[in-house]
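Asks: Okay, structure incoming, though there's no sequence with it:
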């Protein structure tokens, strides 16, 4: 096969390593403008990735990390990985469960303004956060937000919920939508545009996601949900492509300009977010909303930029909540 034919057949999208994610970088720049980095409890950072990510965020001036976990394990990981713990506070506790409880206690007391997941299960950390007596619960359900920098899209794209609520009902979706709206506003989008995703754009009695979308839109009309322009149900193509929406006769301000994609359930959201990451070269920050403080929640496979930008998003959310 000659070079000309290879050029035609080759994928046109740049590789992940060649991409510059300026949208996430802008969040880093914005978060650095605060004079005092927020004290952040890093929960059980006893593997290299979680410890390195926390220390790098501290070096970048994004957060002031407080490492909570068994001191001997943290120091062993640092020594093995060539990481410096100079000037970093370590709160020595026996195990991961104790680390989660201590982090939550510090947040309740106002001594830390964000939490960052280390090397422990998400359910273990969230279990301490939602404890009815000692946790960080609010009137809202917790939900996860992916903040995606997709090279082929003209602005950040927020996808929720793809990590916590498996099959949310209508009232859970109400909280999820309000949480992601609040997150978008913290990132500087004063009136985000939210698309409520389904497989079709019409309300169908036998498709629950379309009924939920219609009800959520009416909740917006009645000011039960505030701060955004919301429309749905919309299929993914109708939310992202103005041309696709026009072809189907959809008259809406959302198509081609969505800031938020509210997914029907965790499975569809997780698949969507990871498709954008691994097939479209997106990078993603991850944060949990709905608690008294933001929670940085990143995948074990997260790249350094994704870990740093997750911290930056948490800083901006903390500022919006009046924590800074």
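Replies: Nice, thanks for sending it over. Everything quoted here is computed from the prediction, not taken from an experiment. Numbers count the residues shown, from 1 in each chain.
Asks: drop to CA atoms for contacts and neighbour counts, all remaining ones
Replies: Noted.
Asks: Packing partners of the one helix or strand residue 104 maps to?
Replies: Element membership of residue 104 [criterion: DSSP states H and E] is helix 96-108. The helices and strands touching helix 96-108, judged by 3 or more CA pairs under 8 Å, 6 or more residues apart in numbering; DSSP states H and E, are strand 39-43, strand 64-69, strand 114-117, helix 122-129.
Asks: Can I get those in TSV including distance to residue 219 and mean neighbour count?
Replies: Converted to TSV, the helices and strands packed on helix 96-108 look like this (distance: least, CA to CA, whole Å; neighbours: other CA atoms under 10 Å):
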stretch	distance to residue 219	mean neighbour count
strand 39-43	35	29
strand 64-69	39	26
strand 114-117	30	27
helix 122-129	28	18
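Asks: could I get these as a markdown table with distance to residue 81?
Replies: A markdown table is the format used below for those (distance: least, CA to CA, whole Å):
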| stretch | distance to residue 81 |
| --- | --- |
| strand 39-43 | 18 |
| strand 64-69 | 16 |
| strand 114-117 | 19 |
| helix 122-129 | 24 |
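Asks: Residue 164 is nearest to which of these?
Replies: Residue 164 lies closest to helix 122-129 among the helices and strands packed on helix 96-108, at 9.0 Å (CA to CA).
Asks: could you say what helices and strands that closest one packs with?
Replies: Using 3+ CA pairs under 8 Å, 6+ apart, helix 122-129 is in contact with helix 96-108.
Asks: Take this one as well and set it beside the first:
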């Protein structure tokens, strides 16, 4: 796919995905960002990286068994001529070497290839040789939902299984910092639960109220928070008005903070498979953004994930926003 082709409007069931096209277009004047791609040893992960390179978004370092990478490229008729291959014996070594390329400054971003997420993230969170910071690591889906008027951020649906209140504070701040980089000056953050009232029998409602008060006290910065809110009240003004909710967030949320990984994962996949949404994903809170792609991702989603990471890297270089906290090592 060429750079021009990647920016053409794409339609799914009659719905165009202009939100992702706008994200990708914002990168047209940026230099391609160097990315360490850990173990791109199947067709999907290798093609995703090369498609992003052909679109002018990234310059990949392909980290993994060189013979295997070349074999996959040959089978898929992919030209690896312009790209560096960093040879490692296996996937675990690829993860370690990819993280090392970040630490030594050779690459600015990290991208998951065909290895398991846990294998990559174990190297990222290593206390001695990883990419940890003072901020908890969390995942954000940047959803392009054809029936919603703007990008919808959902977090955390991939990293933190059952986050406590302190972790949810970092989950909120990571998503808010990302929204700022993507041009949302004062994101509206909806803390989701099953109901919109505080119920001691539903712990997520208590935590939602606490997060809102933390924002009032400056422990979460740069956004408007409200919660607890049920999903319908968070994204539909009529539903919010019916319940008598008077809030600048209700019905117009930019960011949805889910109670736990299970509910977030279900929500994101429901939007993907029932509402023809795309779900670009990125991990924040480490020294650099980390692109976690899925085998189910289409080309547009993979390019959008790379575009988001490239914009984050550009913001870090310019010093416009601290997005990852201070290194712990």
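Replies: Ah, there it is. Quick caveat, the model's predicted, so the values are computed rather than measured.
Asks: Which part of the second structure matches the helix holding residue 104 of the first structure?
Replies: Aligned by TM-score structural alignment, helix 96-108 of the first structure falls on residues 91-103 of the second structure.
Asks: Counterpart of residue 179 of the first structure over in the second structure?
Replies: Using TM-score structural alignment, residue 179 of the first structure lines up with residue 174 in the second structure.
Asks: That match is in what secondary structure piece?
Replies: Under the assignment here (DSSP H and E), residue 174 of the second structure is part of helix 165-181.
Asks: now the helix or strand just after that helix, how far from the chain's geometric center?
Replies: Going down the chain from helix 165-181 of the second structure, the next helix or strand is strand 188-192, by DSSP H and E. Mean C-alpha position of strand 188-192 of the second structure versus that of the full chain (CA atoms, centre = their mean, to the nearest Å) differs by 17 Å.
Asks: Show me the contact partners of strand 188-192 of the second structure.
Replies: Strand 188-192 of the second structure has contacts (CA atoms under 8 Å, 6 or more residues apart in numbering) with 204-205, 208, 223-231, 234, 248-250, 252-259.
Asks: Go through those and flag which are in strands.
Replies: Using DSSP state E, the subset of those located in strands is 224, 225, 226, 227, 228, 229, 255, 256, 257.
Asks: wait, what's in contact with the fifth one?
Replies: With contacts taken as CA under 8 Å, 6+ apart, residue 228 of the second structure has the following neighbours: 190-193, 195-198, 204-206, 208-209.
Asks: Quick one: neighbours of residue 51 of the second structure, just the number.
Replies: 22 (other CA atoms under 10 Å).
Asks: in what helix or strand does it lie?
Replies: helix 43-54.
Asks: just checking, what packs against that helix?
Replies: So helix 43-54 of the second structure, by 3+ CA pairs under 8 Å, 6+ apart, packs with strand 58-64, helix 66-75, helix 299-318.
Asks: how distant is the longest one from the center of its chain?
Replies: Centroid separation for helix 299-318 of the second structure versus its chain: 9 Å, with CA atoms, centre = their mean.
Asks: Could you list the buried residues of that helix?
Replies: 299-316 (16 or more other CA atoms under 10 Å).
Asks: Against the first structure, what's the mean shift for that helix, could you check?
Replies: Aligned to the first structure and superposed, helix 299-318 of the second structure gives a mean residue distance of 1.3 Å (mean CA distance after the TM-score superposition for the first structure).
Asks: same deal with the shortest one?
Replies: Compared with the first structure after fitting, strand 58-64 of the second structure has a mean deviation of 0.4 Å; criterion: mean CA distance after the TM-score superposition for the first structure.
Asks: Now do the contacts for the residue most central in space within the first structure.
Replies: The centroid of the first structure falls nearest to residue 286 when counting by CA atoms, centre = their mean (2.7 Å). The contact partners of residue 286 of the first structure, taken as CA under 8 Å, 6+ apart, are 144, 145, 146, 147, 296, 297, 298, 306, 310.
Asks: again with residue 190 of the first structure
Replies: Taking CA under 8 Å, 6+ apart, one finds 184, 227 in contact with residue 190 of the first structure.
Asks: Also residue 239 of the first structure?
Replies: Contacts of residue 239 of the first structure (CA under 8 Å, 6+ apart): 195, 197, 245, 254, 255, 256, 257, 258.
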